[in-house]
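Student: Structure of the sequence below:
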Amino acid sequence: MSKTDLDAVVFDLDGIITDTAHYHFLAWKQLAAELGIRIDEIFNEKLKGISRMDSLELILQEGNRHNDFTLSEKEELAKKKNLNYCVYLKELTREDVLPGIVELISNIKAEGVPIGLASVSKNAPAVLKALDLEDVFDYCVDAAKIKKSKPDPEIFLTACEQLGARPQHSIGIEDAEAGVDSIKSSGMFAVGVGTGLYRADYMVKNTSELHWNKIKKAYSSKK
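Tutor: So this is what the prediction gives:
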């Protein structure tokens, strides 16, 4: 496969580059407890890949409190959760990059294929800096400018547009169902990491199985 056959590879952040899902869970759990709502790690699976405000709505619905707050109050609650989360982020280091990711990125870049980041996290720049990956990506979508959260394709389409890539000639890598749906809706080739991601075009159990030659082969077989 030549470089011209593939325009770009776009990564999700959480669960693909690093795993801050547990930090998100701890921050949401802390906020939920203050509101008299109990959530567990099973419930937390529903929050993967969706925006902060959408996550808050699900938590409020879980506690039957979704009608108890104004929009501005909900925005303050979301900010409070983010402050909690940022405290946990201070623990991140280069050692927290998930297995296989550094090698995968290196192999993609060695072939001159642009790479992008499509994360709904507004903390993505801080996370990349903590991981010492802030200069690796050719383009990182600004989550604050995305109007529609995953599974809407906006964030992946934005990444492709800014990278000068055709979605139908690009690959997206995700670990959440909403993220895979977002990739598929954009027209990109979807690589799923985890289980139950049945819409993915190619799926592996964990990031250590993300081998560039195997991904390219799967991509080529779909063209």
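
Student: Could you use CA atoms for every contact and neighbour count after this?
Tutor: Noted.

Student: quick one: buried residues of stretch 77-90?
Tutor: Using 16 or more other CA atoms under 10 Å as the test for burial, stretch 77-90 gives 77-78, 81-82, 84-86, 88-89.

Student: swap that for stretch 146-156, sorry
Tutor: Neighbour-count burial for stretch 146-156 [16+ other CA under 10 Å]: 149-156.

Student: chain center to that stretch: distance?
Tutor: Stretch 146-156 sits 11 Å away from the centroid of its parent chain (CA atoms, centre = their mean, to the nearest Å).

Student: cool, and stretch 84-102?
Tutor: With CA atoms, centre = their mean, you get 14 Å for stretch 84-102.

Student: Name the surrounding residues that touch it.
Tutor: Residues outside stretch 84-102 that contact it (CA atoms under 8 Å, 6 or more residues apart in numbering): 16-20, 23-24, 26-27, 30, 127, 130-132, 207-211.

Student: Just the terminal-to-terminal distance for that stretch.
Tutor: End-to-end span of stretch 84-102 (CA to CA, to the nearest Å): 28 Å.

Student: do the same with stretch 90-109
Tutor: Separation of the first and last residues of stretch 90-109 by CA to CA is 28 Å.

Student: ok so, going back, the buried residues of stretch 77-90 in helices, which ones?
Tutor: The helices, defined by DSSP state H, take in 77-78, 81-82, 84-86, 88-89 from the buried residues of stretch 77-90.

Student: Now show me the structure for the sequence below, then we'll compare the two:
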Amino acid sequence: MTQTVIFDMDGVIIDSEPLHYISQKKLTDKLGFSLTETQAQQFIGTSSKNMWQILKTQYELPYSVEELMEMGLESYFDILDQTPVEPIAGVRELIEDLHTHKIRLVLASSSERKSIDKVLKLFSLEKYFDHRISGAEFIQSKPHPEIFLTALQKTQSQPHQAVVIEDSTNGIKAAKAAGIFCFGYDNPNSPGQALHLSDCIIDSFLQADITDIILRK
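Tutor: Here you go, the predicted model:
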């Protein structure tokens, strides 16, 4: 039986991919190049550090990766603060239900810790998660499994005792590389993702038996 559920954040808890693209496009236009939607899709699920390392090299940007990350975070927060947002439909109820069942909950996101804290506070979800893990603090980003292996270590869980909920190719690959059962959430705003690599695809968190499906995987 499942003892630990590891949630991705962007595209699973908050429908943020469109907001990320708007903020990234706004910033890259200022930096002198235009980030295409196809380029942005390739970075879904990976860390901003990884993204800016690649873009800095590709476009010979005259800033450090750390400076670009901070500029990107400021741009994203500006958009987020101006946009009314709610958790993805059904995910709050799922989190609350799993917490009631005394399941250990971990948020393992490629986003910076500031972004994780902001979103959880915005949705009043802080109290439900035992651990928050930022992939931006690791050398290797998803699809490397380090972030999920760390989640197992922090919860003292074995891979067969945990499940991951992801919406991106990079996240699914990371979960599978860690040996963890992975639910692929089919988010229409995260297009082009290889959900077939997951163990089970979820179309909606609103289905009545979603908690049972996750607990008995």
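
Student: so is the residue sitting furthest away from the middle of structure 2 in a helix, a strand, or just coil?
Tutor: Most distant residue from the mean C-alpha position of structure 2: Pro62, 28.4 Å away (CA atoms, centre = their mean). Classification of Pro62 of structure 2 using DSSP: H, G, I helix; E, B strand; the rest coil returns coil.

Student: where exactly do the helices run in structure 2?
Tutor: Assigned by DSSP H, structure 2 shows helices spanning 17-31, 37-42, 48-59, 65-82, 91-100, 113-122, 146-155, 169-177, 210-215.

Student: which stretch among the ones you listed comes nearest Asp199 of structure 2?
Tutor: Nearest of the helices of structure 2 to Asp199 of structure 2, taken as CA to CA: helix 169-177 at 8.8 Å.

Student: What range does the closest one cover in structure 1?
Tutor: The aligned range for helix 169-177 of structure 2 in structure 1 is 177-185, by TM-score structural alignment.

Student: Please apply the same query to stretch 30-39 of structure 2.
Tutor: Using TM-score structural alignment, stretch 30-39 of structure 2 pairs with 34-43 in structure 1.

Student: quick one: that stretch to chain centroid distance?
Tutor: 22 Å.

Student: residues touching the aligned residue in structure 1 for Thr4 of structure 2, list them.
Tutor: The alignment partner of Thr4 of structure 2 in structure 1, by TM-score structural alignment, is Ala8. Residues near Ala8 of structure 1 by CA under 8 Å, 6+ apart: 113-116, 160, 163, 165, 169-171.

Student: of those, which stay in contact in structure 2?
Tutor: Retained in structure 2 (both residues aligned by TM-score structural alignment, their matches' CA atoms under 8 Å) from the contacts of Ala8 of structure 1: 113-116, 163, 165, 169-171.

Student: what does Arg104 of structure 2 align to in structure 1?
Tutor: By TM-score structural alignment, Arg104 of structure 2 lines up with Pro114.

Student: If you could redo that for Leu197 of structure 2, that was the one I meant.
Tutor: Leu197 of structure 2 maps onto Arg199 of structure 1 when the alignment is built from TM-score structural alignment.

Student: Kindly report the same for Leu68 of structure 2.
Tutor: So, by TM-score structural alignment, Leu68 of structure 2 is matched to Leu77.

Student: Setting aside sequence neighbours, what's the nearest residue to Ala151 of structure 2?
Tutor: Val106 (6.9 Å; CA to CA, 6 or more residues apart in numbering).

Student: now Thr36 of structure 2
Tutor: Residue nearest to Thr36 of structure 2 in three dimensions, not counting chain neighbours: Lys25, with 7.8 Å by CA to CA, 6+ apart.
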